[in-house]
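In: For reference, the sequence and a predicted model appear below.
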Amino acid sequence: MVSWLETFRDLHRLREIGGILFRHGLGHVAQRLHLPGIWRWRRQPDPAVLPFSLAQRVRMIFEELGPTFVKFGQILSIRRDVLPLEYIEEFEKLQDAVPPVPFADVERIIYEEFGRSVKEVFKEFVSEPLASASIAQAHLARTQTDRQVIVKVQRPQIRQIILQDAAIMDHMARLLTRHIPEIRLYNPLGLVEEFRKSILQELDFRREGRNADRLRSHLQEITGIAIPLVYWEYTTPRVLTIEYVVGRGLREVLDQPSAERHRIAANLYQAFLKQIFEDGFFHGDPHPGNLLFMPNGTVYLLDFGIVGRVSRERLAGLGSMFMAIIDQDVEMLLDECVALGLMPADVNRQALQHELDELLAEYLELPLREISLGQILETLFALGRKHRLKVPANLVLLGKTLLTVEGVIRTLDPAFALVDEAHWEVERLVRSRLSPEVFLKSGWRTTRQLYHFAQRLPHRLERTLQHLEEGRVRVELMPGTEAHVLRQWELMWNRAIRGAVVCALIIGSSLLLQARIGPLLGGLSLAGLLGYVLALLLGLPVLRSLGRWEDSAEP
């Protein structure tokens, strides 16, 4: 829970947010959130923004709120499993270009990181930045060994700014959850927490350098793909130094012969299929601005702040799922979707199978060059969202990455048969996982896991029994089962109380009959006889319910 002290500290920022919401025609949201200073902003929205859609106005609000909210919007643009398409399309337009910081700040950060001045660390350093973004700006430089490099320097105080804005976002998410119940479907608290973790990781530039090294090692056997070198002696948490590469953009290579463009497209597609289906570690933001094309046809991948990871189990499932899509095997596709968590296990299989049949028929009847694996995956995410299932974030990023790469491929070669190319590549990768070497390695890993499990089992059993004896075992009920358990508990106590009353009546009536307490009827106590009748009337329903329980308990 956010304290009132923290809210007071951020009062100015919250008032600013309230004013921006009112200006963009969302004053009712600010009022429902009870933002401070609402009375100051009770006015009509800016008429200039009213013609824009709600999604467009939300994007404009993020832009006005500054770099942290722009980065948040960019992260949200990946979450196609959560947000409607019109918001995704608007958030994809967000650009985090900002004015550069003074060179004196750059010099100070480099001195704080290396303990030496810029002139001592680098042989040459251009003071004018090549580019400036919300987190860092890039400068051209030359190392002491005469290597031309790009130096990415973090903006001053950016970590504190992001932490403060993230705390305000968290507070806003809690207000949204509390005061606007209909927005809980989008899990605002979870989205803010995901953003906070992602952005804090991005602030450590060494992580980006390690991502580049790992991708380079995975792709070294792929023809025509390259990753810039990282100069670790010039890299710290706030400074990243990489190889300077001069090349052309995507639009500038479209004048190449069609055969050359097809070769470039094939190499690029093969590289990403390998990253996803074989390595389980892939570049998560391959838009045209992060691709550099060399005169010899080599493609350099740039910017490794966003990467995706897929576990070994999900890799096997993804390969099988795409093979099922290509082979139009609906039954296998449904099984893999459930295994991957894209569909709930208790889903109506018959209804969903009909939907998947229609999906495959819609896509696979198209010409091969028009079929998109990324689009099919996005449609599967939409089906999962329809069934209120939360798709894992790494799979959502995978879907967006595939869509982006396929867009680049189609720009290079509109006739490129994506599914046909993927079929052979995925089949090869799936087949490689069935090799004797992989089976041996997998079997050895499973044997070790079983051995360690067997070693720990006696201790775990002993600890569980001890907790049972001490009464320290807690039973947690699945959501939705509490009411059922309470009903059963109430029914059980009703039966127990009724049974106790019946027993008391039988015992009391027997004593009355034995003592011949009057009035008498045929020598028998009338009160005792009435007690037996009452016991019979109360006891029969209990006996019938016990009989039904025994019948239902039989196998």
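Out: Structure's in. What do you need? Numbering: from 1, shown residues only.
In: Please make it C-alpha for all contacts and neighbour counts, starting now.
Out: Will do.
In: Surely Asp165 is within a strand?
Out: No: going by DSSP: H, G, I helix; E, B strand; the rest coil, the assignment for Asp165 is helix, not a strand.
In: now it, nearest residue through space, not along the chain?
Out: In this structure, Asp165 finds its nearest non-sequential neighbour in Thr68, 6.7 Å apart by CA to CA, 6 or more residues apart in numbering.
In: And the strands in the stretch 151-300 of the chain, which stretches?
Out: For the stretch 151-300 of the chain, the strands defined by DSSP state E, counting those that start in this stretch cover 225-226, 239-243, 281-283, 291-293, 299-301.
In: Just put those strands in TSV and tack on distance to His179 and mean neighbour count.
Out: Formatted as TSV, the strands of the stretch 151-300 of the chain follow (distance: least, CA to CA, whole Å; neighbours: other CA atoms under 10 Å):
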stretch	distance to His179	mean neighbour count
strand 225-226	50	18
strand 239-243	42	23
strand 281-283	38	24
strand 291-293	44	20
strand 299-301	44	22
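In: what helix or strand is the residue nearest to Asp165 on?
Out: Secondary structure from DSSP states H and E places Thr68 in helix 67-76.
In: how about the helix or strand following that helix: buried residues?
Out: Downstream of helix 67-76, the next assigned helix or strand under DSSP H and E is helix 85-91. Residues of helix 85-91 classed as buried by neighbour count (16 or more other CA atoms under 10 Å): 87-88, 90-91.
In: Take those residues and write them to TSV, including distance to Ser442.
Out: Listed next are the buried residues of helix 85-91 as TSV, based on distance: CA to CA, whole Å:
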residue	distance to Ser442
Tyr87	43
Ile88	40
Glu90	45
Phe91	42
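In: now, among these, which is nearest to Ser127?
Out: Nearest to Ser127 among these, counting by CA to CA, is Phe91 at 32.1 Å.
In: Go ahead and report the secondary structure state at the nearest residue to Glu128 once chain neighbours are set aside.
Out: Distances taken as CA to CA, 6+ apart put His139 closest to Glu128, at 6.9 Å, once the chain neighbours are dropped. Look at His139: counting by three-state DSSP, its state is strand.
In: Next up, a structure to set beside the first:
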Amino acid sequence: MLKHKLRRGAVVSRYGEIIGVLSKYGLAEFVSHRPFLRRLSIPLTRSGGRLRPPRLVRESFAQRLRRALEELGPTFIKFGQILADRADVIPETVITELKKLQNEVAPFPSSEARARVEKSLGKQIDHLFLHFSDTPEGSASLAQVHRAILPTGQPVAVKIKRPGIDDQIMADLEIMKQLAGFLDSYTSYFPVVTAAEIIREFEVQIVKELDFEEEFLSITKFAADYENDDTVAVARVYGDYVTRDVLVQEFMHGRKVSDVIAGSDSAYDKKEINRRTADFVMSQLFINGYFHADPHPGNFLVLQGNVICFIDFGMVYSLRPYEQENLNLMMIGLSRLDPSLVARSLLRMGYAEGTVDPDRFEAVVHDYIESHLARPLEYIDIPAALMELLQMVINYGVRLPPRLIYVAKVLGSLQTIGAGLDPEFQLLKYLRNFAPRMWVSQVASDRAGNKVLNSALNWQEAILNAPMLLQDVHRLLRDRKLVIDIPEADRISETLDRIGFRMTFGLVLSALLVSSSLVVLADIQPQIAGIPLFGIVGFSVGGVMGLVFLFAGMVSFFRWHKHHR
């Protein structure tokens, strides 16, 4: 986790820049609220004057917002890109525009890249690599990549964090959190979640992306999960060359799937690539519960032999066990058009802000499935339908885990890739064929065994705690601190007394017979006719008690029969 002490002067200066850019695009109404700025001790402008009125523009709000985010830099670009995935809180018109945000920026000088590597790894470049290319392979808002060759001769890709990006993002996050608090205090801009919640989710994600050691762990996990799958390749990461600011991994020679889609190279079997991609993505979501959350066409390669290779593991999410279990059930329900299964899994995944009638909720889900999924496969857009379903559930008052939004996003990317590689690809049909593997995963997984074990442990705990609980209840009843009002309590009490007496009588009789048997088997003295005397006495008393017990039972039965005849 990144920890930074931010200078107040830097934050105030950045506030001025943000207000200036928002004002430029006519978006300063939120942050120009005077009580808010006065409470933060922020001057209205860097020059001490008042905010200029926004320049009149003919662009839409969404267009102006996108341009402002791009001008504000990496933090806000990343924030806009994440908002573009939140169809549950952002209008579609804004999402369409935010998807145009460009992440590529001008590269920083190779001298800075070399200095960053040397400082992070503690050695001179010449001692780390046989060759280090000064020309970057690509440059993005957080980092850029250079090619190099290790002393072993292995070609590698060196990912280097942009200098100063940590401080800039931490300052921006501090400002965004304060602005979110203002939005939640003075407006209700986001009807479903608070602005503060959105910023918290964004902070967790971007701080994770800034730490390349986190990405190293993600890549290592993916490599372990698919080490025996020859249709998938995961670039090897060299642990000795990994820090929070630098990550060195094997350079993979392949073509981006976006280029494969656009090209006509016969060396690539597009249908096979699509099948492997779908299997890879589905196994992440519904079997492993650990998935690459940004599998767009430009973010993974196709290697020789139609082997697929995802790159850039900065955006990876894991599903909690109960989330994956119910996600699987929901997708199985959708593939089978089973509203009951879909409704139950959604309610178990989320939590209701009020009282939800399960039957009414199931009826709403049923109507939704009938109108969106009960049609020919070629007319069904599963990602869009899933997103609409999640939106409907949220509007119904059921809060869902944000990870589900990213699941819908991943399925959307899969559908886009599938349509490009194989025009006959139908995601819902694929889901139906994949459903049996989901069932097997549910039953055969370690989670299923853990659930059985946890249930057994819970029962064990309940049984062990029962005597103490009964003592507590007895004490409360004795001290008249617990009053139970039961109709016909006297008659019920008499019945319970009779039952208790019979149970006690039966236990004593059983104990007597068992102990007498043990005495006989022990062959102890004194004996009569070779049978221990105490055994004879025990069996005799037990026999008499048994006859009394049987007689009392018969009398009780005849009385009951006579009374109810």
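Out: Received, thanks. Computed from a prediction, not measured in an experiment: that's the story for all the values here.
In: if we can go back for a sec, list the contacts of the helix holding Thr68 of structure 1.
Out: Residues outside helix 67-76 of structure 1 that contact it (CA atoms under 8 Å, 6 or more residues apart in numbering): 59, 62-63, 83, 88, 91-92, 94-96, 98, 134, 162, 165-166, 191, 195.
In: from those, which would you call buried?
Out: 59, 62-63, 88, 91, 94, 96, 134, 162, 165-166, 191, 195.
In: Alignment lookup: Gly80 of structure 2 to structure 1.
Out: Alignment note: Gly80 of structure 2 maps to Gly73 in structure 1; criterion TM-score structural alignment.
In: and Ala171 of structure 2, how many neighbours does it have?
Out: Residues contacting Ala171 of structure 2 under the criterion other CA atoms under 10 Å number 22.
In: Repeat that for Ile276 of structure 1.
Out: The number of residues packed around Ile276 of structure 1, counting by other CA under 10 Å, is 23.
In: nearest residue to it other than its sequence neighbours?
Out: Phe282 (5.8 Å).
In: Alignment lookup: that neighbour to structure 2.
Out: With TM-score structural alignment as the criterion, Phe282 of structure 1 matches Phe291.
In: quick one on the thing from earlier: now the residue nearest to Asp165 of structure 1: how far from Lys152 of structure 1?
Out: 18 Å (CA to CA, to the nearest Å).
In: all helices for the stretch 101-250 of structure 2, in order.
Out: 110-121, 125-128, 165-186, 195-210, 212-225 (DSSP state H, counting those that start in this stretch).
In: Just send the ones you listed back as TSV, with distance to Ala62 of structure 2 too.
Out: Shown next, in TSV, are the helices of the stretch 101-250 of structure 2 (distance: least, CA to CA, whole Å):
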stretch	distance to Ala62 of structure 2
helix 110-121	35
helix 125-128	45
helix 165-186	18
helix 195-210	18
helix 212-225	32
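In: Any idea which residue is closest to the centre of structure 1?
Out: For structure 1, the residue nearest the mean C-alpha position is Ala393 (2.1 Å; CA atoms, centre = their mean).
In: Please look at that residue and Ser77 and confirm they touch.
Out: No: using CA atoms under 8 Å as the test, Ala393 of structure 1 is too far from Ser77 to be in contact (11.9 Å).
In: Ala131 of structure 1 corresponds to which position in structure 2?
Out: Looks like Ala131 of structure 1 aligns to Gly138 there (TM-score structural alignment).
In: Now do the same contact list for the residue nearest to the centre of structure 1.
Out: Contacts of Ala393 of structure 1 by CA under 8 Å, 6+ apart are Arg79.
In: Need the counterpart of it in structure 2.
Out: Under TM-score structural alignment, Ala393 of structure 1 pairs with Pro402 in structure 2.
In: now do Ser198 of structure 1
Out: By TM-score structural alignment, Ser198 of structure 1 lines up with Gln205.
In: Touching, its match and Met315? I think so.
Out: Yes: counting by CA under 8 Å, Met315 is a contact partner of Gln205 of structure 2 at 7.4 Å.
In: show me the contacts for Met252 of structure 2.
Out: With contact taken as CA under 8 Å, 6+ apart, Met252 of structure 2 is in contact with 235, 303.
In: Counterpart of it over in structure 1?
Out: Checking TM-score structural alignment: Met252 of structure 2 goes with Val245.
In: same deal with Glu112 of structure 2?
Out: Aligned counterpart of Glu112 of structure 2 in structure 1: Asp105 (TM-score structural alignment).
In: contacting residues for that match?
Out: With the criterion set at CA under 8 Å, 6+ apart, Asp105 of structure 1 makes contact with Pro156.
In: Distance check, it against Pro67 of structure 1.
Out: For Asp105 of structure 1, the distance to Pro67 of structure 1 - CA to CA - is 18 Å.
In: same deal with Leu513 of structure 1?
Out: According to CA to CA, Leu513 of structure 1 stands 91 Å off from Pro67 of structure 1.
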